[in-house]
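Engineer: attaching a predicted model along with its sequence, questions to come.
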Amino acid sequence: MKLEATVDGLMDGLRADLERLAAIPSISFPGFPAGPVEEAHDLLAGLLRDAGVPHVERLDLPDTAPVIYGEILPPTPEAPTVLLYGHYDVQPPGDEALWKSPPFEPTPVEGGLRARGIADDKSNVIAHLGMLRAYGGRPPVGIKIVIEGQEEYGSAFDDYPPSDPERFACDAMVIADLGNLRPGTPTLTTGLRGACEVVVEVRTLDEPRHSGEFGGAAPDALLVLLKALGTLHDVHGDVAVEGLRREEWDGTTYTEEEFRDLAGVRDGVPLIGSGSLGERLWSGPAITVIGLDAPSVEHAASAVVPYARAKLNLRFHPRQDPREARDRLVDHLRSLRPFGVPLTVTPGDTGPGYEAATGGPAYRAALAALKEGWGEDASYVATGGSIPLVNGLAKAAPGAEVLLFGAQDSMCNLHAPNERVLFSELRNTVVAMCAFVREYAAGHGTGADA
C-alpha cells in the first residue's frame, strides 16, 4: 500500500503538469510553427531535471525536432538499466468543428481530461515523470530517458539509435506509446504489424472522350483500376494476395460489439473478413485504399476517364520480412491486366513490424507490475499501428527486452477528435511503472521501495 499511497499523493501535481503540457500545440508536421514544439521540449526537460534526473541533454538531428535524452546511473554495479521512451509531439487536431472543446484547452470529462495529444503520448511521458518522482529521482535501476519530438510525422531519429549504440544500451525498454485494450484491463502489447504503401496508376487515353460516342469500346481507366483493386480481397473480405503471412491469434481481443463501437460501424453493416478479430487486426494482413484520384461526382463530365490512381496501405504480420510483404503486393498488381490494360505500380515507404520476446525477467516483472497497478492479471495484444523507433532501438540494444504498455486505452480517440485520457489509467500506469523497476531490480538482487 505504501507505493499506491505515494503515487496517489503525486496525482494532483501530475495532473497539473499534464494540463500544462497538453495546452501546448506541439505539432511537428510541415506547415506548423516550431515554437510550440520547442516550448514542449523545454517544459519537459525542466520537469525531468526537477524530478532528479542529473543529466538531461538535447539531441539535435537534421530536419528533426529536438530529442530529450536523460540519464540516471545505476545505484549499484549489479543494477540493470531501463530505457524509458515516449514522445511529446502530437497529431494535428483535424477539423476543429468536430471537437466538443478547443483541442489545446484541456477540458474535464468524466474521469479524465480531453485534449489533442493528452493520451498519445503526453500521458505516458507524465507517467514516466511520476515514477521518477515516486522514487525521489533515485530509482532502484539505472534509467535512460528518450522523449522524441517528431514521432507522429517521422524523422531521421527513427534510424539513429544503431549509429550510437552506447547511448541507448540498456537491459530493458519500456516503450510507452500505447496502452490498454480497454479501460481497467492491464495490457502488454507484444507485436506491431509492419506497414508499407503502394501507388497503382492507370492511363488509357490521351484525354477524356465523350462517353456517348466512345464509351463501351474506349478503355475506362477508372474501371480498370477498380477491377484491379477488387482482386485484393476474396468474397469474404480476406486479403487474397498470396504470400502474406496470416496466423491464428491466441491472445486477448475485442468483442465484436466493442470493435463495432470503436470503429463506428453503422447498424446493419457487417464486418469484413473471417477468423477472429485478433487474426484480422494483428496476426494477418490488411490492405486499405487510403486515397483515390479520379473525377469527383460533383464535377463529373459525361466522358470516359483517361487516368486514375490509388494509394494503398498494407499492414503485415510482425515477423514477415517487410520487403517480401511489399513485393508480394507489388507483384500481384503487376501481374494483372484488367481488360488487357497494364498497371503502373510504384512501391513507397516500408517499415518493419516488431514482435517482442516474452518470458524473460523484465517480462515477468512487467506482468507482476501490471497486476499490482490494476489488480488483475495482464492480457496481451498486438497492434496494427506502428512505432517507427522501436526497431531502431532494438537494433541498438539487441539483448534488451522490449515492453510496450502505457496509459492510453483503445477507446481514448487517439488521432481522432475529442481525444481523452482517464485519470485512473494514468494513476495505475504510474503504479505499474514504479512496481516494474522495483520488481526488475529485485530480480537482479537490488530491490528498493518507493
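Structural biologist: The structure has been received and is ready for your questions. Numbering: from 1, shown residues only.

Engineer: contacts, neighbours, all on C-alpha from now
Structural biologist: OK.

Engineer: what helix or strand does the residue of the chain most remote from its centre sit in?
Structural biologist: No residue in the chain sits farther from the centre than Glu213, which is 50.8 Å out by C-alpha atoms, centre = their mean. Per DSSP states H and E, Glu213 falls inside helix 211-214.

Engineer: put this next to the first one:
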Amino acid sequence: MTALTEEELRAAIRREMSGVRADLERLVRIPGIAFTGFDHSHVERSAEAVVELLRGAGIPDVRIVRDGGQPAVIGRRPAPPGAPTVLLYAHHDVQPVGDLAQWKSDPFEPVERDGRLYGRGVADDKAGIMAHIAALRAFGDDLPVGVVLFIEGEEEFGSESLEDLLREHRDDIAADVIVIADSGNWDIGQPALTTGLRGIVNGFVEVRTLENAVHSGMFGGAIPDALITLSRLIATLHDDNGDVAVEGLVRTQSAPLDYPEDRFREEAGMLESVSFIGTGRLVERLWTRPSISILGIDAPPTAGAPNALVPVAKAKFSVRIAPGDNAQRVYDTVTAHLRKHAPWGAQVTVELEQLGEPCVIDATGPAYDAARAAFTEAWDGAEPVDMGVGGSIPFIATFQELFPKAAILVTGVEDPETSAHGPNESLHLGEFERVCIAEALLLAKVARLS
C-alpha cells in the first residue's frame, strides 16, 4: 500500500468535493425525523441512503441495525496488518423544522446563499456523515487504517436505543480511536476539539390546587389557581441574578477562552434590551455550570379560556448539568427542590423524561496530538482550541465506559452561524472542505501511530 502525501490527500478531497456536496444535498432532501408523530418511513429511506453511500465508498460490510428504535447503520472495513482501527460516528436523523414561516427557503430543498448551504440537517449531522465519506473516497483503495462507521438514526430524539445497540455490537465496533462528528468549531477559520459537554435532565412538574375548575369571581382571591402557583414554583429555580438556585449542583471551571458578549448576542439573536442572566465568565455559564430552562407549559390556551380558576398546570423543564455531576443525582435534587418550594401547599408531582450524563475528555496523548496537527494543517496554520459545549451528547459516556483505552475525538462541521435546531440551519462550504481535509489527514496520521 502506498501512503498518500498531505498534498495528495488535499488534492483528492478537492477533487471529491463536488460529488460529496451533491450526495449531501440528496441526504438533506430526505426528511428523516425520528420524533413521535412524524412519518418514520423517511428515516428508513435515510438509513438506506447511508448504506448506499458507505458501500460506494469502499466499505464491504454494511448493514442496518436496530433495537426497538430507529435504524442505525454499521459499516466495517478491516485494518491492514498492524494498523489501528478508527470508529467514525455521525447521525442521519434530523430535528423537526419548527415554524416554516421563519425559514427563508424550503428546509428540505438545499440552497446556497453567500457561501453557505441552507437546509435542515445540512450541518447537524448529515455533513458529519459526508465528511467521513469524503475521507474514505480520498483514500480509495489505499486506506491506511481499519474503519468502523456507526451512523445513528435517532440522536435528535434522545438516542433511546443507542446504548443497547452499542453494547450488542460492542465487538463489531471496537476501535483504537473514536471520531464523533457531531460538534463544531470555535469560529470560522478557527478549528476546535470539544473536550467537555454538559449532561441533560428533562422532566415534567405538575401542580394541582383544585379537583376541578371553579368560578374565578366566586372563588378567586382565596384559592390559588394552578397557573399562578406553577409560575411561582418555576421562579424558585433561579435567584435574582439568574443563577440556578437549586442547591447542591456541581459547578466547575471552564477553558481559558473569551467569548465576547457582542458576538454571543449576535449569534443568539438576543433582543437589544434583554440582559444576560447568571454571573461569572460567559463560557462557564454556557459550558461548566448548570442551567434550567422551561420548554413548555400545559394549560388552557388564551383563546376561549373561561373565567374559571385553573385546577392543574404542567411544565416541561430541562436541566443542563455540569461535567462532573451525575444525572440521576441532579434529577433527585431538582425534584426535592420543587417539592420543598411548593407554593401554598399545592400538590406537586415530578416525572422524569430523560437522563443524559455529562462528559469530560482528557485530550492528551498521541491521537490528540495527531488530531491537532491535522486540524492545524487543514486550517493553514490555525491551531485548534479546546472548547466546551453547552449541549449534550450523553452517549459519549457510554463510549468511554465500553472502550476505556480508546481516544475519543469530538469534532464537527458547525460554526457560530450554523443555527443547528433552529430555522435556516446552514453549513459554511469553505469550512466543510477544511473539515474533510482534516479528517483525511487525521486518518493518515493515526495510521503512522502504529
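Structural biologist: That came through fine. These numbers come from a predicted model, not from an experiment.

Engineer: how about the residue farthest from the centre of structure 1, what's its partner in structure 2?
Structural biologist: Aligned counterpart of Glu213 of structure 1 in structure 2: Met218 (TM-score structural alignment).

Engineer: next: Leu223 of structure 1.
Structural biologist: Counting by TM-score structural alignment, Leu223 of structure 1 corresponds to Ile228 in structure 2.

Engineer: do Pro162 of structure 1 as well
Structural biologist: Mapped onto structure 2 by TM-score structural alignment, Pro162 of structure 1 lines up with Arg167.

Engineer: ok, its match - contacts?
Structural biologist: Residues in contact with Arg167 of structure 2 (C-alpha atoms under 8 Å, 6 or more residues apart in numbering) are Leu402.

Engineer: find the nearest non-adjacent residue to the equivalent of His87 of structure 1 over in structure 2, please.
Structural biologist: Alignment note (TM-score structural alignment): His87 of structure 1 maps to His91 of structure 2. In space, and not counting its chain neighbours, His91 of structure 2 is closest to Glu152: 4.3 Å by C-alpha to C-alpha, 6 or more residues apart in numbering.

Engineer: Ile74 of structure 2 now?
Structural biologist: Once flanking residues are discounted, Ile74 of structure 2 sits nearest to Phe150: 4.8 Å by C-alpha to C-alpha, 6+ apart.

Engineer: do I have it right that the one you found meets Tyr89?
Structural biologist: Yes. Phe150 of structure 2 lies in contact with Tyr89 (C-alpha atoms under 8 Å); the separation is 4.9 Å.

Engineer: compare the two (neighbour count), which wins?
Structural biologist: Phe150 (23 against 20; other C-alpha atoms under 10 Å).

Engineer: next one: Leu422 of structure 1 from Ala432 of structure 1, what distance?
Structural biologist: 15 Å (C-alpha to C-alpha, to the nearest Å).

Engineer: give me the more crowded residue out of those two.
Structural biologist: Ranked by neighbour count (other C-alpha under 10 Å), Leu422 of structure 1 and Ala432 place Ala432 first, with 29 against 22.

Engineer: now do the contacts for the more buried one.
Structural biologist: Counting by C-alpha under 8 Å, 6+ apart, Ala432 of structure 1 touches 366, 369-374.

Engineer: nearest to Arg182 of structure 1, of these?
Structural biologist: Closest approach to Arg182 of structure 1 among those (C-alpha to C-alpha): Trp374, at 12.1 Å.

Engineer: and the counterpart of that closest one in structure 2, how many neighbours?
Structural biologist: Counting by TM-score structural alignment, Trp374 of structure 1 corresponds to Trp379 in structure 2. Here the number of neighbours of Trp379 of structure 2 (other C-alpha under 10 Å) works out to 21.

Engineer: again with the one 10 residues further on
Structural biologist: Neighbour count for Val389 of structure 2, taken as other C-alpha under 10 Å: 17.

Engineer: kindly report the same for Ala34 of structure 1.
Structural biologist: Using other C-alpha under 10 Å, Ala34 of structure 1 is surrounded by 15 other residues.

Engineer: hmm, Ser28 and it touching each other?
Structural biologist: Yes. Contact criterion C-alpha under 8 Å: Ala34 of structure 1 and Ser28 qualify, at 7.1 Å.

Engineer: hang on, the earlier thing: export the contacts of Ala432 of structure 1 to a markdown table and tack on distance to Val199 of structure 1?
Structural biologist: Shown next, in a markdown table, are the contacts of Ala432 of structure 1 (distance: C-alpha to C-alpha, whole Å):
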| residue | distance to Val199 of structure 1 |
| --- | --- |
| Ala366 | 41 |
| Ala369 | 44 |
| Leu370 | 42 |
| Lys371 | 45 |
| Glu372 | 47 |
| Gly373 | 45 |
| Trp374 | 44 |
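
Engineer: and the two most separated of these?
Structural biologist: Spatial extent of the contacts of Ala432 of structure 1 (C-alpha to C-alpha) is set by the pair Ala366 and Trp374 at 12.1 Å.

Engineer: can you count the residues close to Pro361 of structure 1?
Structural biologist: Neighbour number of Pro361 of structure 1 under other C-alpha under 10 Å is 17.

Engineer: ok, Arg434 of structure 2 next?
Structural biologist: Arg434 of structure 2 has 23 nearby residues by other C-alpha under 10 Å.

Engineer: got the contact list for it?
Structural biologist: Neighbouring residues of Arg434 of structure 2 by C-alpha under 8 Å, 6+ apart: 378-379.

Engineer: report the separation between the aligned partner of Thr187 of structure 1 in structure 2 and Val122 of structure 2.
Structural biologist: The equivalent of Thr187 of structure 1 in structure 2 is Ala192 (alignment by TM-score structural alignment). Noted for Ala192 of structure 2: a distance of 20 Å to Val122 of structure 2, by C-alpha to C-alpha.
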